[in-house]
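Engineer: Build me a model from this:
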Amino acid sequence: MGMRAAMVTNCPSINSFAASLGFHVFGTEDFAAQSGSDSSSSKDVRVISRALGLLGFSEGCVQDSSEFDLVFVHVATENTAGKLGKLGMRTDLNRLDKLVAAVMEAAPAGSPVAARVHVSVVLSYGSATGNKEEACLIVNSSTETDSDLKLLRPRQSYTMKAGNMLDDVRNHHPMLLAQWQEGVTRSDLAKQFSFEEFIKHAGNFAMLAERFLHEVAFKLWKAPKYGA
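Structural biologist: Predicted coordinates:
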């Protein structure tokens, strides 16, 4: 779609995947070290500062040009179940929270940066080997009764591709996606980043994972709208 995109990661598999998609790949440690921010700042703040710099934002101002249109920062979850159990996962989530907080601090509401930035946060949800019913996108699927009224329910766009029904869509344990962009008129009522909250209050329900980049490109005015 013509976007200049970068990926910040220390994960070899993500590095290879991003490179195959045409992303410019940065190592996380080197990326933070090359930031122009105060060295006393945390690594997360330095990462976000440099990411915003590559997007054409510097010290609260919008530059005339930018090196990239899109920058992804990958936060890996280390396998610490044997040592710390859930504590290891919680630590990683705290880091993700700090990264998002650094973005919001650099783009306060009403600022020139906030008027031009789009933020997407994607988080994998649980294990696909867990209870599928509890993590199913089809609400109350176990109690749904047979009825002719079901025939009137429109098909969700994520279940179709090029006008044809897909038979390999996984309706359980989806990745969770939250997006923020100032001035967007259609916002939902979700207050927490959790599957249960999204099922009750999210606005966009679901889309195919392969459409994510296209959706972000649309938000950046780089691609036409997809789906309903």
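
Engineer: Please count neighbours and contacts with C-alpha atoms only from this point.
Structural biologist: OK.

Engineer: residues of the top helix by length along the chain that come out buried?
Structural biologist: Ranked by residue count, the top helix of the chain under DSSP state H comes out as helix 86-106. With burial defined by 16 or more other CA atoms under 10 Å, the residues of helix 86-106 counted as buried are 88, 93, 96, 98-100, 102-103, 106.

Engineer: Let's have the residues you listed in a markdown table, adding distance to residue 183.
Structural biologist: Shown next, in a markdown table, are the buried residues of helix 86-106 (distance: CA to CA, whole Å):
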| residue | distance to residue 183 |
| --- | --- |
| 88 | 36 |
| 93 | 27 |
| 96 | 24 |
| 98 | 24 |
| 99 | 22 |
| 100 | 19 |
| 102 | 20 |
| 103 | 17 |
| 106 | 17 |
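
Engineer: ok, of those residues, which one's closest to residue 59?
Structural biologist: The shortest gap between residue 59 and any of those belongs to residue 106, at 8.0 Å (CA to CA).

Engineer: What is the burial count for residue 166?
Structural biologist: Other residues lying near residue 166 total 11 when counted by other CA atoms under 10 Å.

Engineer: Could you also give me the structure for this second sequence? I'd like to compare it with the first:
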Amino acid sequence: MADKPSRSLVIYGDGFAQLIHGHLNSFASHASCGFLSLRETEDKRAVKEVAQLFGVYDPTISERFMGLKAAMLTLGFDVFHFNELASESLIWLGFQCGEVHETSKYDLVFIYVWIDKFVGFVMQLASPSSIGSRLHLSIVMSHGYISKISSDLSFLFPQQSYTMISGKLRHHSPLLIAQLQEAVTRKDLAKEFSFKEFKEHGGNHAIPADRFLCEVAFKLWKAPKYGA
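Structural biologist: Predicted structure coming up:
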């Protein structure tokens, strides 16, 4: 547990779980990896995944998590500007020139863009400085449209707690998640950002996607530990 509240950067790639490149594999090899299970709904796939990830059916994020300040950036950035976007998103979180500022414009920033190069820039900016111990970085990848058989959570053992919740659950094509914060997150044995690698060597297995934000808020000292 950190001695100060963290600030969180969440990077979400819709449909890119099969298009992983070097920066993401490198990140996974240092991170704590697992899955976010989803409920079956009648909404369009991309809409329901983001909706569950951020619990949009509940009150606002600031109301749920003790005034947590959050921002969301989505598609539309030129790939050549990703270095500027990486720097700016960290500045919003109070990280600049390798230093941690006592105050920040936001506690959590959610990025919804093509991500491999962006992840590389963020890791380069954060790793050689004091930023790494205060930045809680989550990378979430969805499968998009993919075979149910190739990514079935029912093979996980022991039975996962998410199966006990009410409602119709989707046991295939979970969101893949890797999280990293220096001296805070545990490092598992996963070496690549993939379903097979996370299933065999990841340390987190699966939790419901709609509990993800609660886990992040806990790192920011804005909520109690999920499951505690």
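
Engineer: on that earlier part again, which helices and strands does the longest helix of structure 1 pack with?
Structural biologist: Using 3 or more CA pairs under 8 Å, 6 or more residues apart in numbering; DSSP states H and E as the contact criterion, the elements in contact with helix 86-106 of structure 1 are helix 43-54.

Engineer: And residue 114 of structure 1, what's its match in structure 2?
Structural biologist: Using TM-score structural alignment as the criterion, residue 114 of structure 1 maps onto residue 132 of structure 2.

Engineer: quick one: the aligned residue in structure 2 for residue 55 of structure 1 from residue 23 of structure 2, how far?
Structural biologist: Using TM-score structural alignment to pair residues, one finds that residue 55 of structure 1 aligns to residue 93 in structure 2. Between residue 93 of structure 2 and residue 23 of structure 2 the distance is 22 Å, computed by CA to CA, to the nearest Å.

Engineer: Same drill for the two, tell me which one is more crowded.
Structural biologist: Between residue 93 of structure 2 and residue 23, counting by other CA under 10 Å, residue 93 is the more crowded of the two (25 against 19).

Engineer: Touching, that one and residue 104? I think so.
Structural biologist: Yes: using CA atoms under 8 Å, residue 93 of structure 2 is in contact with residue 104, at 5.1 Å.

Engineer: Quick one: end-to-end length of stretch 187-196 of structure 1, please.
Structural biologist: Chord length of stretch 187-196 of structure 1, first to last residue, is 18 Å (CA to CA).

Engineer: and what of stretch 7-14 of structure 1?
Structural biologist: Looking at stretch 7-14 of structure 1, the gap from its leading to its trailing residue is 9 Å under the measure CA to CA.

Engineer: which parts of that stretch are buried?
Structural biologist: Across stretch 7-14 of structure 1, burial judged by 16+ other CA under 10 Å covers 7-10, 14.

Engineer: In structure 2, what residue spans correspond to strands?
Structural biologist: In structure 2, the strands defined using DSSP state E lie at 7-13, 32-39, 70-73, 95-96, 99-100, 108-112, 135-141, 169-180, 205-208.

Engineer: Out of the ones you listed, which gets nearest to residue 160 of structure 2?
Structural biologist: Among those, the nearest to residue 160 of structure 2 by CA to CA is strand 205-208 (6.5 Å).

Engineer: Just give me how far the closest one sits from the chain centre.
Structural biologist: Average the C-alpha atoms of strand 205-208 of structure 2, do the same for its chain, and the two points are 12 Å apart (CA atoms, centre = their mean, to the nearest Å).

Engineer: just checking, what packs against that strand?
Structural biologist: Contact analysis of strand 205-208 of structure 2 by 3+ CA pairs under 8 Å, 6+ apart lists strand 32-39 as its packing neighbours.

Engineer: Apply 10 Å and report the result again.
Structural biologist: Counting by 3 or more CA pairs under 10 Å, 6 or more residues apart in numbering; DSSP states H and E, the packing neighbours recorded for strand 205-208 of structure 2 are strand 32-39, strand 169-180, helix 195-201.

Engineer: now those in TSV, with distance to residue 156 of structure 2 and mean neighbour count?
Structural biologist: As requested, those are exported to TSV (distance: least, CA to CA, whole Å; neighbours: other CA atoms under 10 Å):
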stretch	distance to residue 156 of structure 2	mean neighbour count
strand 32-39	11	26
strand 169-180	10	22
helix 195-201	7	19
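
Engineer: Perfect, that will be all.
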